Every structure is written in C-alpha cells, then in structure tokens.
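> Please find the sequence and the predicted model below.
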Amino acid sequence: MYTIICIFSEGIERRCAVRLQKYMAHCGVASRRKCEEMIKQGRVTVNGQVVTQLGLKIDPQKDEVKVDGRPISLEQKRLYILLYKPRGYVTTVKDTHGRPTVLSLVGNQPVRVYPVGRLDFDTEGLLLLTNDGELANRLMHPRYEVEKEYYAVVEGRPSKSQIQAFIEGIDIGDAIAHAHKVRLLWQKGDNSAFKIVLREGRNRQIRRMFEAIGCRVKFLRRERMGNLTLGDLKPGQWRYLKDDEVMQLKRLTEVSK
C-alpha cells in the first residue's frame, strides 16, 4: 500500500471539484465523517491506488473509486430503513467482541446501509439505517437541531431543581450537556419515568446526565427522531420509509437552517 498525494495532471485537477469524502457520502457509503475515517484506514482506492490522506479531489466522470474493493457511484439507489432496535445489539457494522449488530436484523439489502448515529447496547428504540450519507450527516449535526425523543425510567426521585438542570446544562465530564425538553411522567416508589427531547447527541448522553445527579437509568427507549416515530413496530421489526417521510426529513435539514 502507498499513499496518493494527487494522481491527476494539472489540467484534470482544475476540473476536479469534489472532495473524495464528500463524493463517498453522496454515493451513500456513510456519513462524511465516517467516510473520512475509512479513507484514513486505507479502505478506499482511486483508480486502483490506495488513498489514506484527506483533501484529495476527484472527477466523478473520470475516476474510479472503490471502498473495500467495491466500486461506488452516484447511481446507487437510496435506501431508508426505520428499525426498532432491541436491547442487546450494537449499532455498528461489525463488532470485535462478536456481539450481534443491528445490520443482522434487516437482512440482505440491495445496497449497503449504515446506522445513523448510535444507540448503546442496553438502549432500545428508533434507529434509522440508510446509504444516504449526506442526509445521515445532517441528521446528526447539531446545527440542524433535529429532535430525538426518549422514554427513560430511572432509579430515584429527582427534585425539581435537578430536572431543571437538564435544561440549564449538566456537567457530564467532557462537556456540558443540555436537554431541550424534560417532562416527568410518573413516580412510583423509588423509580421515576421521564420523556426527554434532545437536540444534541453526545455519547450515552441521557445515561450520563442522570448519573451526574445520582440516578441510574434502568430503561431507555428512543421513540422519535424528527418526524419519525416507532408506530406499531415491535423490537427487532423494521420497515422502509415512505417517500413523504424522506422528504420531511430532508426539509428538517435544509441548508437554510
């Protein structure tokens, strides 16, 4: 393997207007950030040569791009799957510890799809899988403030001031995390249930916010992302998105925001 700094002549370089990772995302390989990781890992070739440095621009009309040995193109069909992720599955393509992945639940699809964001191993609920890398990137980017709603059952009875702290911001160690909305649903014995809406998506954010106020999350389910809800789906079940649902998602992430 070796690295391409630029494989194009000066004349071709002037016509190349697409960065490799952006092209990959438009082809539906993954989000732009994930595509950058794949390039650094040496999984991408341009005209048969391995690329490991970011910044390369390509001409989609002339250059052959392959990911893991498979050619990609803009003509690939866009696929959108809404999955009810059960607990006990990881939200990755592969797992080094041999745990089951969410991709095993949707079977063989005509194109490769990837999870949009993550739900941790013990969290269940709504998960979108797609090969539309550009839409996936926007759904996860805090700039677009796409709402994600969760149902949580926790040990303890947080006070009103502790609940308000979710809105004002809670130090979770590496950041100050905020919830957009928090609503107490019920309290029974030493347990409480909440509906929580986030517009940001930090790693294990809800669990870490409750841990910061001394409450352990016993159950967590994501019930909504933007305009999408679980509906009648049961854990492990999935369906394709309807055209109007895809259009609504795209309107939520318009550049004008």
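All right, it came through fine.
> all contacts plus neighbour counts: C-alpha atoms, from now on.
Will do.
> Residue 239: neighbour count?
By the measure other CA atoms under 10 Å, the count of residues near residue 239 is 12.
> on contacts alone, who are the packing partners of the helix or strand that contains it?
Residue 239 is part of strand 238-240 when elements are defined by DSSP states H and E. Using 3 or more CA pairs under 8 Å, 6 or more residues apart in numbering; DSSP states H and E as the contact test, the elements touching strand 238-240 are strand 80-85.
> Give me the buried positions along the strand it packs on.
For strand 80-85, a neighbour-count test (16 or more other CA atoms under 10 Å) marks 80-85 as buried.
> Put this next to the first one:
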Amino acid sequence: MADTPRFRRAPMPNRAPATVADAGAVRLNKRLADLGLCSRREADEWIERGWVRVNGQVAPMGLKVTPQDRVSVDRQADAMQAQRVTILLHKPVGYVSGQAEDGHQPAVTLIDARSHWRGDASQQRFSPAQLRGLAPAGRLDIDSTGLLVLTQDGRVARQLIGEDSDIDKEYLVRVAYGDVMADVQAEFPPAQLARLRHGLSLDGQALRPAQVDWQNPEQLRFVLREGRKRQIRRMCELVGLKVTGLKRVRIGRVLLGQLPPGQWRYLGPREGF
C-alpha cells in the first residue's frame, strides 16, 4: 500500500477564471480561512511552522495568492486540528461569557474535570491543555443562562460568529408587560408581537426578521440569526416588555438538552451546528 502523502491539496474555490483585475490576490491566511480549513490565526501558525505550500514551495508569512495558485497543507495541521476541542456549557446566571468584568468570573472558569457532565457520550477525557486558547464563540449576557459554546477551533468560531454566519439560535424568554406578570399573552397587543418579528432597529440599524411566538402565556420563544449586544432584552423594551428570565436552548442543530447548569460536555465527533 502506498504511503499517505505528507501534504494534501486544499480544495479549489468555485471561481471563474482569473481576470486582470483578479491579479490583486488575497493573503494566504484569508484564502485558507475562506476555504473553511482554519481561522486566519490558525493559518498564520501553520504558515509559520512551514506546513503550507503554494505551487509546491513552502509559503512565507504574508504571501498573497490568486485562485489559480495550488495550495497544499501538511498532514500535521490536520493532526493539530483534530486535537482542538469544542465545549458546550450550560452557563448559569452570574457568569460573563468572555473576559472577567466588574468582579464577575468568566464562564471558562467553570470548565474542569469536576464539572464535566457524566452524561457526555463523546468518551473524551478532560486535559488542562484543552483550556489553552479556549474562547467563547458568541455571547450570553450575565443575566442569562443556557447554551454557550467555547472552542479552540477557529473553524467553529467562524461558523458561529463570522460575518457570513447564518446559524440560528433559539431562546426561551419569560416576560412581564407593565404590572402584568401572569397571562401576559392575553394583554400583549398582537401588533407589538408583529414588531418583534420584523420592524425594530437597534443602534440605528434594522434588525433581521426573527421568529417570535408564545411558548406559554408568560414565555416567548425567539429564534434569531444575529447576535447584537443584549438584543432580546432591548427588543422587548422597545415594545413595552420586561425580560424576567432568558435561556438559550439551541444553536443551529445543537440542543442544550439535559445538560445541567454549571456543567459541560464536548461537541461530539458526529455533531455539527
């Protein structure tokens, strides 16, 4: 049996043949990220290690490439990517998603062997090395609970929070309407519900259409395809609602499920957003 080639050819983008205007090529790290192989930061690391070749030659940092250039990646990069983990945390209220602020602990401090959910079916074992470069891929504010993704994998981060991300996120939102805290649905005007679905703006920018429906008389279900800061709370304020509880229960195809608050599990090898 023949040996496995050390380098694998990166997929060619679906592009028309180059024109004269196409000669102003893109940086190699952007090309690798656009192909979905890694993040730009990871691409720079691969290039620095000599793991990327362009037209058969080891690529230097800062190189620009055209769609016609042949890009190949060392198998060692695949091995490094395979070791990167993505963690699903049920964030409790009182923790911030990112850097510590105002004395509040970041969610990543909850990740250790003791808080690893026993129901995790991935069969992966925790190692402190998995905390290096582990960062949240999206926000969940301090007053909210539910599914938070933390990842070492730039591909996952790009998929969830990249400029072209189209992954939807589902929330259950308990609300009050003025002094009304029970059977809010009966008192809340249908026209205002329609505004929640489409027609609101934040920070001078129109919001994308959202799915908003009553889950029960005191709780709304939101499905969003964007993530402005404190978006749901601010949307509700614009129509006279006050959020009294907010929980994210789904990101794309990944459900919070039975994961207990303060515990976490790995994204399984057959799972995807």
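All right, it came through fine. Predicted model only: the values in this text are computed from it and were never measured.
> quick revisit: what's the mean gap between the strand holding residue 239 of structure 1 and the aligned bit of structure 2?
By mean CA distance after the TM-score superposition for structure 1, the fitted strand 238-240 of structure 1 averages 0.5 Å away from its aligned residues in structure 2.
> how about that strand, aligned to which bit of structure 2?
Under TM-score structural alignment, the alignment places strand 238-240 of structure 1 onto residues 264-266 of structure 2.
> Return the distance of the matching stretch from the chain's centre.
15 Å (CA atoms, centre = their mean, to the nearest Å).
> Also stretch 171-191 of structure 2?
The chain centroid and the centroid of stretch 171-191 of structure 2 are separated by 30 Å, computed with CA atoms, centre = their mean.
> residues making contact with it?
Stretch 171-191 of structure 2 has contacts (CA atoms under 8 Å, 6 or more residues apart in numbering) with 214-223, 240-250.
> circling back to that earlier point, any chance of the buried residues of strand 80-85 of structure 1 in CSV, plus distance to residue 21 of structure 1?
Compiled in CSV, these are given as follows (distance: CA to CA, whole Å):
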residue, distance to residue 21 of structure 1
80, 21
81, 23
82, 25
83, 26
84, 29
85, 28
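> Do you have the strands of the stretch 151-257 of structure 1 handy? List them.
Taking DSSP state E, counting those that start in this stretch as the test, the strands found in the stretch 151-257 of structure 1 are 170-171, 176-177, 181-188, 191-198, 217-225, 228-229, 238-240.
> can the ones you listed go into a markdown table with extra columns for distance to residue 248 of structure 1?
Formatted as a markdown table, the strands of the stretch 151-257 of structure 1 follow (distance: least, CA to CA, whole Å):
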| stretch | distance to residue 248 of structure 1 |
| --- | --- |
| strand 170-171 | 32 |
| strand 176-177 | 27 |
| strand 181-188 | 22 |
| strand 191-198 | 19 |
| strand 217-225 | 11 |
| strand 228-229 | 9 |
| strand 238-240 | 15 |
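> Of all those strands, which one comes closest to residue 76 of structure 1?
Residue 76 of structure 1 lies closest to strand 238-240 among the strands of the stretch 151-257 of structure 1, at 16.5 Å (CA to CA).
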